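> The sequence and its predicted three-dimensional model are supplied below.
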Amino acid sequence: MLLQIHEIEALLQVKRNIERSISNPITIRSLLRGTGFSESKLTQGFKFLFQYTVHRYHLTISMEYAYSLLADDMPVKEVALKLGYKSQSHFNRSFRQVFGIAPSHIRRDIDAVE
């Protein structure tokens, strides 16, 4: 895939928009605004440039933020709510998908080190 400079700049803006939306759900449609991309151009270009799908990037950075909150002793339920999850079990599944462990293990692991 060959991307032009203006397309790279637009994809970098999409990436920044995702990073500002850690606590909010995102849609491809909302990310398309102002880019001039089709849905397929956005998703293919994003994956090409950043080696992540749009959804996977949003999930990964959201869960990294969640990890830092958990490490700072925020309860799992509060972290889930802060990240916009209506269900703690859905948050638990997402966290496990990224890190391979339940979020409740983060606090225990930190306590064991201290």
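Happy to help now that I have it. All values derive from a computational prediction rather than experimental measurement.
> can we go C-alpha only for contacts and neighbour counts from here?
Will do.
> Residue 7 is in what secondary structure piece?
In the assignment (DSSP states H and E), residue 7 maps to helix 5-20.
> mind checking the SS state of the nearest residue to residue 10 once chain neighbours are set aside?
Spatial nearest neighbour of residue 10, excluding adjacent residues (C-alpha to C-alpha, 6 or more residues apart in numbering): residue 35 at 5.7 Å. Under DSSP: H, G, I helix; E, B strand; the rest coil, residue 35 falls in the coil class.
> Residue 35 - how many residues pack around it?
As a burial measure, residue 35 scores 15 neighbours (other C-alpha atoms under 10 Å).
> Repeat that for residue 58.
Quick note: residue 58 (other C-alpha under 10 Å) scores 23 neighbours.
> likewise residue 75?
Other residues close to residue 75 by other C-alpha under 10 Å number 14.
> same check, this time on residue 6
10.
> Look up how far residue 42 lies from it.
As judged by C-alpha to C-alpha, to the nearest Å, residue 6 and residue 42 stand 13 Å apart.
> again with residue 100
In terms of C-alpha to C-alpha, residue 100 sits 29 Å off from residue 42.
> what's whichever helix or strand comes after the helix holding residue 7 packed up against?
The element immediately downstream of helix 5-20 (helix or strand, assigned by DSSP H and E) is helix 28-32. The contact analysis (3 or more C-alpha pairs under 8 Å, 6 or more residues apart in numbering; DSSP states H and E) places helix 28-32 against helix 39-50.
> Report all helices and strands that the helix it packs on contacts.
Checked by 3+ C-alpha pairs under 8 Å, 6+ apart, helix 39-50 has helix 5-20, helix 28-32, helix 54-71 packed alongside it.
> put this beside the first:
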Amino acid sequence: MIEEKIEYWHNPIVPDIELSKASFQHFEFDQHIHLDYHIGVVTQGGQKYQHKGESYHLGKGCISTLNPDEAHNGQSVEDEGYQANVMSIPISYVNQITSELNIKEQYFSSPLSWAPDLHQAFLHLHRNLISPYAKQEQLQIETSLMAFTTELFERYGSVKTLNHQQHALSYQQVVDIKSQFHDEMHNVFQLDDLAAATGLSKFQFLRQFKAATGMTPHAYLKRIRLEYAKKALIKGEPIIDIAQQVGFFDQSHLNKAFKKAFLITPSHFQKRVL
């Protein structure tokens, strides 16, 4: 039986990039989003996930390229489980690379691609980034990371087109609500207030927000809080302060939500990445 776990790394050469290795058998990811680009491969078994209403199967030789703020889930294809390596690349890093190299594509057109060569290149890069000797190979790592990121966007990038699908809840209203969640995550939000601000009933607002984002407002806000909590943990901030900053009632509530989402407690995650 595969042990259900996620291990995390943080390399000071590229301090904003999060690295992880995971083993899952029965654990399933609920619908969620990320703040950064998430690149992943499986090294054993296979993972299936739903993304914008379509089903995808991540197996060996494939590479998963998930954009920020795109809802998806995840679970094992087989009863035996699967193992995966993941790298989280911040938007700021991608913007810097694409700007310096005059690449316009900053959005992956598909969440999954068959690319055996990039699958192997990713595993090699991931292995180097988590190596205890990484500091001795700083130039090689920086060069490899830039080359890998550039290749990904040159092959699979596309210009992002905004979805102006006609809902009573407009595209701009969705953007404004998301921005409010990001900027005021420490606040308590009431469904009545969110719905009233859009001119919709609570039922209409819930249904249309989920249709637009793939997640309920509560699930979206909770994930935002957890994503920002991870970034604060990497900076070494006290966990009790982080819980208050990102909007959890107390440290216990943060611990419970963090463990459910990432299979590791905030304190253990912080020890891994500092």
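Nice, I can see it. This one's a predicted model, so the numbers in the text were calculated from it and none came from an experiment.
> Next, the TM-score between them, please.
In this superposition the chains share a TM-score of 0.83, using TM-score structural alignment, normalised by the length of structure 1; 110 aligned residues with a C-alpha RMSD of 1.9 Å.
> Quick one, which of the helices and strands packed on helix 39-50 of structure 1 gets closest to residue 108 of structure 1.
Between residue 108 of structure 1 and those, the shortest gap by C-alpha to C-alpha is with helix 54-71, which sits at 9.5 Å.
> In structure 2, what stretch matches the closest one?
Aligned using TM-score structural alignment, helix 54-71 of structure 1 spans residues 217-234 in structure 2.
> do stretch 24-39 of structure 1 as well
With TM-score structural alignment as the criterion, stretch 24-39 of structure 1 aligns to 187-202.
> Need the counterpart of residue 261 of structure 2 in structure 1.
In structure 1, residue 261 of structure 2 lands on residue 98 (TM-score structural alignment).
> How about residue 18 of structure 1: what's its closest non-neighbour residue?
According to C-alpha to C-alpha, 6+ apart, the nearest residue to residue 18 of structure 1 is residue 58 (6.2 Å).
> close enough to count as contact, that neighbour and residue 16?
No - the pair residue 58 of structure 1 / residue 16 is not scored as a contact, 10.6 Å apart, by C-alpha atoms under 8 Å.
> Run the chain-centre distance for the host helix or strand of residue 255 of structure 2.
Assigned by DSSP H and E, residue 255 of structure 2 belongs to helix 251-262. Counting by C-alpha atoms, centre = their mean, to the nearest Å, helix 251-262 of structure 2 is centred 17 Å from the centre of its parent chain.
> before we move on, what about stretch 43-58 of structure 2?
The answer for stretch 43-58 of structure 2 is 15 Å, by C-alpha atoms, centre = their mean.
> Where does that stretch end up in structure 1?
Under TM-score structural alignment, there's no match for stretch 43-58 of structure 2.
> which residue numbers in structure 1 go with stretch 75-86 of structure 2?
Going by TM-score structural alignment: stretch 75-86 of structure 2 matches no residues.
> Looking at residue 100 and residue 42 of structure 1, which has the bigger crowd around it?
residue 42 (23 against 10).
> Please give me every residue in contact with the more buried one.
11, 32 (C-alpha atoms under 8 Å, 6 or more residues apart in numbering).
> likewise residue 32 of structure 1?
Contacts of residue 32 of structure 1 (C-alpha under 8 Å, 6+ apart): 38-39, 42.
> Determine the number of other residues adjacent to the nearest residue to residue 31 of structure 2 once chain neighbours are set aside.
In this structure, residue 31 of structure 2 finds its nearest non-sequential neighbour in residue 73, 4.4 Å apart by C-alpha to C-alpha, 6+ apart. Residues near residue 73 of structure 2, counting by other C-alpha under 10 Å, number 15.
> gap between residue 73 of structure 2 and residue 32 of structure 2?
6 Å.
> ok, now residue 154 of structure 2?
Counting by C-alpha to C-alpha - residue 154 of structure 2 and residue 32 of structure 2 are separated by 27 Å.
> for the helix or strand where residue 267 of structure 2 lies, packing partners?
Per DSSP H and E, residue 267 of structure 2 falls inside helix 266-273. In terms of contacts (3+ C-alpha pairs under 8 Å, 6+ apart), helix 266-273 of structure 2 is packed against strand 5-10, helix 217-234, helix 251-262.
> Could I get the buried residue list for the second one?
Applying a neighbour-count criterion of 16 or more other C-alpha atoms under 10 Å, the buried positions in helix 217-234 of structure 2 are 217, 219-234.
> likewise the shortest one?
Judged by neighbour count using 16+ other C-alpha under 10 Å, the buried positions of strand 5-10 of structure 2 are 6-10.
> quick check, nearest of the residues you listed to residue 191 of structure 2?
residue 6 (33.6 Å).
> How about the contacts made by that closest one?
20-23, 262-264.
> swap the cut-off to 6 Å and go again
For residue 6 of structure 2, the contact set (C-alpha atoms under 6 Å, 6 or more residues apart in numbering) comprises 21-22.
> Trace it over to structure 1, please.
Using TM-score structural alignment, residue 6 of structure 2 sits opposite a gap in structure 1.
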